[in-house]
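Participant: attaching a predicted model along with its sequence, questions to come.
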Amino acid sequence: MLFKTVNELTILNLPYPRMESKLNSEESHNTTIMEFALVGFSDIPNLQWILFGIFFVIYLIILLGNSIIILITRIDSTLQNPMYFFLGNFSFLEICYVTTTVPRMLRDIWTQKGNISFLACAAQTCFVFIFGGAECLLLTAMAYDRYVAICNPLNYPLVMNHKVCIQLVAGSWISGIPVEIGQMWQIFSLSFCGSNRINNFFCDIPQILKLTCGETLVNQMVVYIFTVLFLMVPFLLIVASYGKIISNILKLSSAKGRAKAFSTCSSHLTVVVLFYGTAAINYLQPKSNKSERLGKLLSLFYTVLTPVMNPVIYTLRNKDVFMALKKLLPNY
């Protein structure tokens, strides 16, 4: 006679192996998962050390590049305005955001193990979405700043005063915290059974929901609602802001003025397209059309590649930041 659950074996005082994780769904329908296994890039074993080197260098570039932006926006007198106040905060946010995923990914590649405890997985997911939501809102605040600067320049110092800037940044950081904590509590309170394999390099909600027992339609709808709230609504506000901005730029009589205005906005718009585009495809794509390999690639874009491109975009495409960087590095 075959007993399938630990409880049945315990009642009959039969020995059973200690297991923290149940990998075989056929043998663990009624058991509780205590840890998850992040698949990461283990499906390409021949490239493990190459990938480790690439991601390690990328992480260092993110830390160094964004730290330099934070430094120059703090010490350079020409960058003491709302636009660069937001940029410095955005760079700090990027460092926090990428640190929730890349160090764990590097550790998994190095050890060739992807085990992550239940609580660590929940914490990582929560921080990824808190920082991701803050990034969406901060990008919206930056778009509003550009809108006021270009469409209402005479009132810009009054509208975007230091108090307002602090309120916008604080709101961006804080607004999503209670929402995301509540969402994580709801998801990780579900019953998990069967396979514990997450086909990604970090704990992401779409893959986690696949491991739950029973119907998850309500939870999936909640994910969609919060995605629309923190991703699509800010994106539409940014699009509306830039619609007004472009309309005003085209009305400028000076070609030099138009070029300068476009140059000021193009860096921010590039980051917006990269971040929102990949994140929206990953979270709003119908479940039936989702490819796990594509989802992993898209996750890589908005969690790793966008943060590494942020300092490059803002230093190469922004003349003021580039000049401040040259002053910081006199032998450059």
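Facilitator: Everything's here; your move.

Participant: when you work out contacts or count neighbours from here on, use the C-alpha atoms and nothing else.
Facilitator: Fine.

Participant: leaving out the residues flanking it, which one is nearest to residue 314?
Facilitator: Setting aside the residues directly before and after it, residue 314 is nearest to residue 267 in space (CA to CA, 6 or more residues apart in numbering), at 5.8 Å.

Participant: please compare the first structure with the one that follows:
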Amino acid sequence: MEPGNGTQFSEFLLLGLSQTLELQPLIFGLFLSMYLVTVSGNLLIILVVSSDSHLHTPMYFFLSNLSLVDICFTSTTVPKMLVNIQTQSRVITYAGCITQMYFYILFAVLDSFILTVMAYDRFVAICHPLHYMVIMNPRLCGLLVLLSWIMSVLNSLLESLMVLGLRFCSDLEIPHFFCELNQVLQLACSDTLLNNIIMYFSAGLLAGGPLAGILYSYSKILSSIRRISSSQGKYKAFSTCASHLSVVSLFYGTVLGVYLSSAATQNVHSSATASVMYTVVTPMLNPFIYSLRNNDIKRALQRFFGRLMNCPGMQVSSLRVRSLTQIN
């Protein structure tokens, strides 16, 4: 790839969240902690859902897929930022930047699709409860997830290939902690009109479309809940949607907040800081939302940790601790 002055380049510079040296250890510790909590929390959700037969339902099948996507989503940006802070380097190779951009777009769009599929699952469960298991059969569930992956991969591939066709100038500093598509396009010397058209069209179609589907599903859900006569029945029906609705509000609220505020202020550094909300904080909070607001997950976690404590290895360890305590 050749930049505008005809010389070769092989790397970009990620300016990160702050260039103040005194803040780097604090940022490193904070993001390492959040990343470990995100991975361990979402991995625990996947293990609990896969190991507990009570959770082998469409709702929790989609939840485990959401947890997997959240792990991958966070892993596209945070590890590279931690490495750059630790090595005191801002460099990311050209190939590394394109790769990071590809997977970031892939998992961001996939996150949106999985949330939409989960909203459809709740719509069928509440509005058509008698036909729920017939409609949400394993084949349809697998097909919905597969289609979400295919559409996300194709969109991400198109966006990345369009960037490969650009020429870049000598100023290759990205005022962000990862290779965000819009920031990379602003560094190009060649015409980016087609790139911007595709980017905004994809955002409107693949983010606005799922959001419209979620809003439509919940409008039907609320309409069905209002027709329930007993207050206990209304509460029980709504409680099955509470966790998902919280996650949707958190994800779309932070995404829309970041991009609307950045469009209004045109401050790239504040935009980079705000992006932390949906790239790191939201995937970290999702397991807590589902574990704290969902009784099925709570009981499954109790059974999961109960099995761990009753396994032979754990019993031997506990006996050794007791014997050492008695000796001392």
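Facilitator: Ah, there it is. Because the structure is a prediction, the values reported are computed rather than measured.

Participant: so the residue nearest to residue 314 of structure 1, which state does it fall into?
Facilitator: helix (DSSP: H, G, I helix; E, B strand; the rest coil).

Participant: what does it correspond to in structure 2?
Facilitator: Under the alignment (TM-score structural alignment), residue 267 of structure 1 pairs with residue 243 in structure 2.

Participant: and residue 307 of structure 1, by the same measure?
Facilitator: In structure 2, residue 307 of structure 1 lands on residue 283 (TM-score structural alignment).

Participant: what's the answer for residue 196 of structure 1, then?
Facilitator: Using TM-score structural alignment, residue 196 of structure 1 pairs with residue 172 in structure 2.

Participant: what about that match, how many neighbours?
Facilitator: 17 (other CA atoms under 10 Å).

Participant: before we move on, what about residue 233 of structure 2?
Facilitator: Neighbour tally, residue 233 of structure 2, other CA under 10 Å: 12.

Participant: which is the next helix or strand following the host helix or strand of it?
Facilitator: Here residue 233 of structure 2 sits within helix 231-265, counting by DSSP states H and E. Later in the chain than helix 231-265 of structure 2, the nearest helix or strand by DSSP H and E is helix 268-276.

Participant: now do that following helix: everything it contacts.
Facilitator: Contacts to helix 268-276 of structure 2, defined as CA atoms under 8 Å, 6 or more residues apart in numbering, come from residues 16-17, 175-177, 255, 258-259, 261-262.

Participant: now do stretch 265-285 of structure 1
Facilitator: So stretch 265-285 of structure 1 is in contact with 139, 142-143, 146, 206, 224, 227, 231-232, 235, 295, 298-299, 301-302, 306, 310, 313-314, 317-318, going by CA under 8 Å, 6+ apart.

Participant: and for stretch 169-178 of structure 2?
Facilitator: 3-5, 11-17, 77, 80-81, 97, 100, 183-184, 187-189, 268-269, 272.

Participant: if we use 6 Å, what do you get?
Facilitator: 3-4, 12-16, 77, 189, 272 (CA atoms under 6 Å, 6 or more residues apart in numbering).

Participant: give me the subset of those lying in helices.
Facilitator: Here DSSP state H is the test, and these give residue 272 as lying in helices.

Participant: turn the contacts of stretch 169-178 of structure 2 into TSV, columns for neighbour count and distance to residue 61 of structure 2.
Facilitator: Listed next are the contacts of stretch 169-178 of structure 2 as TSV, based on neighbours: other CA atoms under 10 Å; distance: CA to CA, whole Å:
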residue	neighbour count	distance to residue 61 of structure 2
3	18	46
4	14	49
12	21	39
13	21	40
14	22	37
15	20	39
16	19	36
77	20	26
189	16	45
272	21	33
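
Participant: identify the farthest-apart pair in the contacts of stretch 169-178 of structure 2.
Facilitator: 4 and 77 (28.1 Å; CA to CA).

Participant: circling back: measure the match of residue 196 of structure 1 to residue 264 of structure 2 for me?
Facilitator: Residue 172 of structure 2 sits 24 Å away from residue 264 of structure 2, taking CA to CA, to the nearest Å as the criterion.
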